[in-house]
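Trainee: Pasting a predicted model and its sequence here:
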Amino acid sequence: MNILHIDSAITGDASVSRQLTAKIVAKLTADQPDAAVTYRDLAKGVPAIDNDWFHAVRLSPENPTAEQQALIDISNAYLNEVQAADVLVIGLPIYNFTLTAQLKNWFDQIARAGLSFRYTAEGPEGLLKGKRAIIAYTAAGTPFGSELDFASGYLRHILGFLGITDVEFVPADGLAFDRDAGLARADEALDRIAA
């Protein structure tokens, strides 16, 4: 089993989402000690897609410049990690009711027509099928699944668009109001996660 472990919280060791993703990965590897883990800390920065990215990555020039090749290589590295993974463990801290900018940038980097999805006569088809995603949702005040939560539905949708429909959440919400209760809910959800 190949696990891709992704964190995006900017709060370092104080991050609850980082603590939860580490617990999820520990549970998966305890049950499957031969599992390989690739770790990616998006808080270190993920380039936003822009006009240069579009001309390099999306338009795929036959003879890219050195600058274009660097943009292609970055995007390919992110996508290759996802393609190689059987399980994605993603930390989803909620900032201003939604996902972090770094995590959104990462999805923009890996959503590549012809590689991670394609358009067909029947509509779009995800090409990253057969994978599982476990999401550590953490929020100080945004209840998981509420009308204020613009992140979990987006993650389920974008992962499904890419072909990943086996999506589970380990939510720790309401941390600003009752931290212990929020962490207890996350531990209960974690206990239900099968390896």
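Mentor: Noted; the coordinates are in hand. Residues are numbered from 1 along each chain as shown.
Trainee: Please make it C-alpha for all contacts and neighbour counts, starting now.
Mentor: Fine.
Trainee: List of residues touching the longest helix seen in the chain?
Mentor: In the chain, assigned by DSSP state H, the helix with the most residues is helix 66-84. If you take CA atoms under 8 Å, 6 or more residues apart in numbering as the criterion, helix 66-84 is touched by 2, 4, 38, 52-53, 55-57, 88, 106, 109-110, 116, 128.
Trainee: Now distance to residue 164 too, for those, in CSV please.
Mentor: Listed next are the contacts of helix 66-84 as CSV, based on distance: CA to CA, whole Å:
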residue, distance to residue 164
2, 15
4, 14
38, 18
52, 29
53, 25
55, 28
56, 26
57, 23
88, 10
106, 16
109, 16
110, 13
116, 10
128, 6
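Trainee: Would you map the helices across the protein?
Mentor: 16-31, 51-53, 66-84, 101-110, 152-161, 179-192.
Trainee: if we compare those, which one ends up closest to residue 122?
Mentor: When the helices of the chain are compared by CA to CA, helix 152-161 sits nearest residue 122, at 13.4 Å.
Trainee: Dump the helices of the chain into a markdown table; add distance to residue 139 and mean neighbour count as well.
Mentor: A markdown table is the format used below for those (distance: least, CA to CA, whole Å; neighbours: other CA atoms under 10 Å):
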| stretch | distance to residue 139 | mean neighbour count |
| --- | --- | --- |
| helix 16-31 | 9 | 19 |
| helix 51-53 | 32 | 14 |
| helix 66-84 | 25 | 16 |
| helix 101-110 | 15 | 19 |
| helix 152-161 | 11 | 18 |
| helix 179-192 | 9 | 16 |
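Trainee: Structure two is appended below for comparative analysis:
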Amino acid sequence: MKILHLDSSILGDNSASRALSAETVTHLKNSHPEAEIIYHDLAAQPVPELGSGHVGARFGAEVTDEALQADLARGNAFIDELIAADVVVIGVPMYNFTVSAQLKNWIDRIVVAGKTFRYGDNGPIGLLPEGKKAILISTRGGQYSAGHAAAAMDHQEPLLSGIFGFLGLKDLTWIRAEGLSRGGDARETAMSAARAEIAALSF
């Protein structure tokens, strides 16, 4: 088994998503001791925003800038890692109703026509291999799941579900801890519930 593990929180040791994503990978490793793990901390080693040079390169422009060449190579490596992974584990904190900028910049490197999707006669076709699974650790300060008043403001989970589905990765497991900003018992209850879901994972 190959596991691709990403963290995107800017909160370091205070991050709920980092704690839960680490526990998820540990759980998977306990079940699959032979598993190979590739880890990226997208906050500690951020991916630059896309610029005009990236777009030009995708359309065949010559790249002479060494920094851009290195960044394009890094993006290609991200794609290779995603394609090779059997399980993708991502810590996904909600910032201002959506994903972090750090995670969005990684997404911009892996959504590439001809590599992770292509356009067919009837629309886009995802190119990620079948059988791939993703475990997405969603952490939110408020309550945004179905049935809550703020559910319409959730542009975090639908975004990732849509993007991965577009690429052909539709086997998604969401582990959710929300209401974390309420502190005290509410936070501990949410974290305990998420940990119970992690412990019940069977892959």
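Mentor: Alright, I've got the coordinates. Bear in mind the structure is a predicted one, so any value in this text is a computation, not a measurement.
Trainee: quick one on the thing from earlier: quick one, which of the helices of structure 1 is nearest to residue 93 of structure 1?
Mentor: It's helix 16-31; of these, that one is closest to residue 93 of structure 1 (CA to CA) at 5.9 Å.
Trainee: centre of the chain versus that closest one, how much separation?
Mentor: 14 Å (CA atoms, centre = their mean, to the nearest Å).
Trainee: quick one on the thing from earlier: columns distance to residue 172 of structure 1 on top of the helices of structure 1, output as CSV?
Mentor: As requested, those are arranged in CSV below (distance: least, CA to CA, whole Å):
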stretch, distance to residue 172 of structure 1
helix 16-31, 8
helix 51-53, 35
helix 66-84, 25
helix 101-110, 18
helix 152-161, 12
helix 179-192, 5
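Trainee: Mind checking these for the one nearest to residue 138 of structure 1?
Mentor: Closest among the helices of structure 1, using CA to CA: helix 16-31, at 5.7 Å.
Trainee: Give me the helices and strands touching that closest one, please.
Mentor: strand 2-7, strand 87-93, strand 132-138 (3 or more CA pairs under 8 Å, 6 or more residues apart in numbering; DSSP states H and E).
Trainee: Swap in 7 Å and give it another go.
Mentor: strand 87-93, strand 132-138 (3 or more CA pairs under 7 Å, 6 or more residues apart in numbering; DSSP states H and E).
Trainee: and the angle from that helix to strand 87-93?
Mentor: Orientation note: helix 16-31 of structure 1 sits at an angle of 160 degrees relative to strand 87-93 (axes from the mean of the first three to the mean of the last three CA atoms, to 10 degrees).
Trainee: Give me the mean deviation of helix 16-31 of structure 1 from structure 2.
Mentor: In the superposition with structure 2, the average deviation recorded for helix 16-31 of structure 1 is 0.5 Å (mean CA distance after the TM-score superposition for structure 1).
Trainee: Give me the most central residue, structure 2.
Mentor: With distances taken as CA atoms, centre = their mean, the residue of structure 2 nearest its centroid is residue 90 (4.1 Å).
Trainee: ok, it - contacts?
Mentor: By CA atoms under 7 Å, 6 or more residues apart in numbering, the residues touching residue 90 of structure 2 are 5-7, 21, 135-137.
Trainee: what's the answer for residue 150 of structure 1, then?
Mentor: When contacts are counted by CA under 7 Å, 6+ apart, residue 150 of structure 1 touches 97-98.
Trainee: what's the spacing between residue 101 of structure 2 and residue 198 of structure 2?
Mentor: In this view, residue 101 of structure 2 and residue 198 of structure 2 are 26 Å apart by CA to CA, to the nearest Å.
Trainee: nope, residue 44 of structure 2 is what I meant
Mentor: 25 Å.
Trainee: Also residue 82 of structure 2?
Mentor: Taken as CA to CA, the span from residue 82 of structure 2 to residue 198 of structure 2 is 22 Å.
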